[in-house]
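**Q** A structural model of the following input is requested.
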Amino acid sequence: MRRYGTAVLLLLTGGAVLRITLFSELYLRYVQAGLRPYLIVSGAALVLLGLATAVLRSRTPDDHVALACEDQHGHDEQEAPHSHHRTPRTAWLLTLPAVALLLFPPPALGSYSAAREAAQRAAQGVGTFPALPAGNPVELTVAEFSSRAIYDSRRSLKGRTVRLTGFVTHGDDGTWYVTRLTVSCCAADATTSKAEVRGADALPADTWVTVTGTWHPKGALGSDEAWPPVLDVTTVTQVKQPADPYEKP
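**A** The predicted structure is shown next:
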């Protein structure tokens, strides 16, 4: 089995990548949708390389290796085949992440990641935003709502009913938020947007919800006091986590 260690590692890694990209949408927990073709090609290449490595190892004669080992280490010819193509024991530890991704894909980033990140706000500063579509409620991302609430000099959210979808996070003082992570490329560059929810009881952390309500102004535009924006909610509905849990910038 040791002689096939490299092949096994390549097959496990390639199979794990194909499992989350070609046969499911789990890859959306980690990267943008546009990277899917590249991941599929990479996974297929790893699988093919693993198969090719296994075939080459199976065709390598043991006696040639035995002679080489005898010259180098002074062992007899009967002991050498046992050391043929041995994979270092520590290298087998590399199979653990591949097996974990294949069998137990990690969940999307959630409340823990959001809580550890300092408040990050849009960099555009106070200004004007495009007009909101007519009708209520207006469907907005959490990032859009946050930016308009903090920076829109026209106060376009005033008097409008909005609908946001995100997961629940908790504050230290009993407040709770509807939160969403924004990803530019992959989960490693995720940033946090959130809105404080008032008028409804808190749900457990990481529960996905759709909330409907109106903006509750606070603080001066662009100030620290305006962060995070507040939403006076009228309805809170539990929903399933979207296939793509991240918002786009």
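**Q** C-alpha from now on. contacts and neighbour counts both.
**A** Noted.
**Q** Could I get the buried residue list for the helix or strand containing A54?
**A** Per DSSP states H and E, A54 falls inside helix 36-58. Going by neighbour count (16 or more other Cα atoms under 10 Å), the buried part of helix 36-58 is 36, 39-40, 42-44, 46-51, 53-54, 57.
**Q** Kindly report the same for stretch 167-185.
**A** 167-170, 176-183, 185.
**Q** I'd like the structure of this one too, to check against the first:
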Amino acid sequence: MRRYGPAVLLALVGAAILRVSLFSELYLRYVQAGLRPYLVVSGAALVLLGAAVAAVANRADHEQDHEHGHGDGGHAGHGHGPGGPRVAWFLTLPALALLLFPPPALGSYSAEREAARSAARGVGAFPALPPGDPVDLTLGEFGSRAVYDSRRSLDGRTVRLTGFVTRGGDGTWYVTRLLVSCCAADATAARAEVRGAQAPPADTWVTVTGSWHPEGGLGSDAAWPPVVDAASVRRVTQPDNPYEKR
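**A** I've put the predicted structure just below:
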């Protein structure tokens, strides 16, 4: 069995990658949608490589049995060939975890650990918002317009924001979304303080409809995080892609 260890490990890792990328949308918890083809190809390649390694090991077993059948009894046919260090079997644990119990997307714990926020753009004029209220905005766009838009395009508009609930140390609460460029490892938080509504439990996904409440001057620390006066807060299910693109 030890001879087949590398084949089993390769197949497990490949199957885990295919499970989250080809047969479900779970990969969106970890990477951007554009990386799906690369995940599918790499998962399939690992499964095929595992099959090839198993075939080589099986052939080696047959050749060894053939040698023994011709009277080469001086060698015990057990443990010949490199089976890899036994500690490598510990790699089956994360592979099985991803295959059977994929970890959830990052949530409030990750968002609350972020100590600082860097601005994607400075103060300036933003394009006009589309007509009609409420207007659906990402948390990233809402924050950028609230803090940096010299045209104050959010004035008098009703916005609709979707994210998960995080809490502040002073009883405030926020609708939050994590922004990623490539994958969950580079995630940063975008959030808006919600006023006028009771906070649902942390990590609950909600859609907040309300209006922007200006705070501080353009581009100032006092303007961040932006504030929304909630007219309604509705619980929703987590979207397939829990992240916003940065």
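**Q** TM-score of the superposed pair?
**A** The TM-score (TM-score structural alignment, normalised by the length of the second structure) is 0.93; 239 aligned residues with a Cα RMSD of 1.6 Å.
**Q** got a list of contacts for the helix holding A54 of the first structure?
**A** The list of residues contacting helix 36-58 of the first structure from outside it, by Cα atoms under 8 Å, 6 or more residues apart in numbering, reads 3-4, 6-18, 21-22, 27.
**Q** now do stretch 85-100 of the second structure
**A** 5, 9, 12-13, 15-17, 19-20, 103.
**Q** Likewise for stretch 208-225 of the second structure?
**A** 122-123, 134, 143, 146-150, 154-162, 175, 191-193, 226-234.
**Q** Can you state the mean residue-to-residue distance of the strand or helix carrying V20 of the second structure versus the first structure?
**A** For V20 of the second structure, the host element (DSSP H and E) is helix 5-21. Its aligned residues in the first structure lie a mean 0.3 Å from helix 5-21 of the second structure after superposition (mean Cα distance after the TM-score superposition for the first structure).
**Q** Show me how far that helix is from its chain's centre.
**A** 20 Å (Cα atoms, centre = their mean, to the nearest Å).
**Q** Am I right that R163 of the first structure falls within a strand?
**A** Yes. Assignment of R163 of the first structure by DSSP: H, G, I helix; E, B strand; the rest coil places it within a strand.
**Q** Can you find the partner of it in the second structure?
**A** Under the alignment (TM-score structural alignment), R163 of the first structure maps onto R160 of the second structure.
**Q** Hmm, its match is touching L139, no?
**A** No. Under the criterion of Cα atoms under 8 Å, R160 of the second structure makes no contact with L139, lying 9.5 Å away.
**Q** those strands in the first structure, which residues are they?
**A** Using DSSP state E, the strands found in the first structure span residues 138-139, 161-170, 176-182, 191-198, 208-216, 230-238.
**Q** State the span of the second structure onto which the fifth one is aligned.
**A** What it means is strand 208-216 of the first structure. Going by TM-score structural alignment: strand 208-216 of the first structure matches residues 205-213.
**Q** Likewise for the last one?
**A** Alignment of strand 230-238 of the first structure against the second structure: residues 227-235, by TM-score structural alignment.
**Q** how big's the offset between that stretch and the first structure?
**A** Compared with the first structure after fitting, stretch 227-235 of the second structure deviates on average by 0.4 Å (mean Cα distance after the TM-score superposition for the first structure).
**Q** What lies in contact with that stretch?
**A** 192-197, 204-215.
**Q** The same query, at a cut-off of 7 Å, please.
**A** Residues outside stretch 227-235 of the second structure that contact it (Cα atoms under 7 Å, 6 or more residues apart in numbering): 192-197, 205-214.
**Q** and what of stretch 178-191 of the second structure?
**A** 30-32, 111, 139-140, 174-177, 225, 243-246.
**Q** and which of these is nearest to P127 of the second structure?
**A** Each of the contacts of stretch 178-191 of the second structure was scored against P127 of the second structure by Cα to Cα, and G140 proved nearest at 14.9 Å.
**Q** Would you mind measuring from the closest one to S108 of the second structure?
**A** 16 Å (Cα to Cα, to the nearest Å).
**Q** next one: V206 of the second structure
**A** V206 of the second structure is 13 Å from S108 of the second structure, by Cα to Cα.
**Q** Report the contact partners of the aligned partner of A16 of the second structure in the first structure.
**A** Alignment note: A16 of the second structure maps to A16 in the first structure; criterion TM-score structural alignment. By Cα under 7 Å, 6+ apart, the contact set of A16 of the first structure is 98, 101-102.
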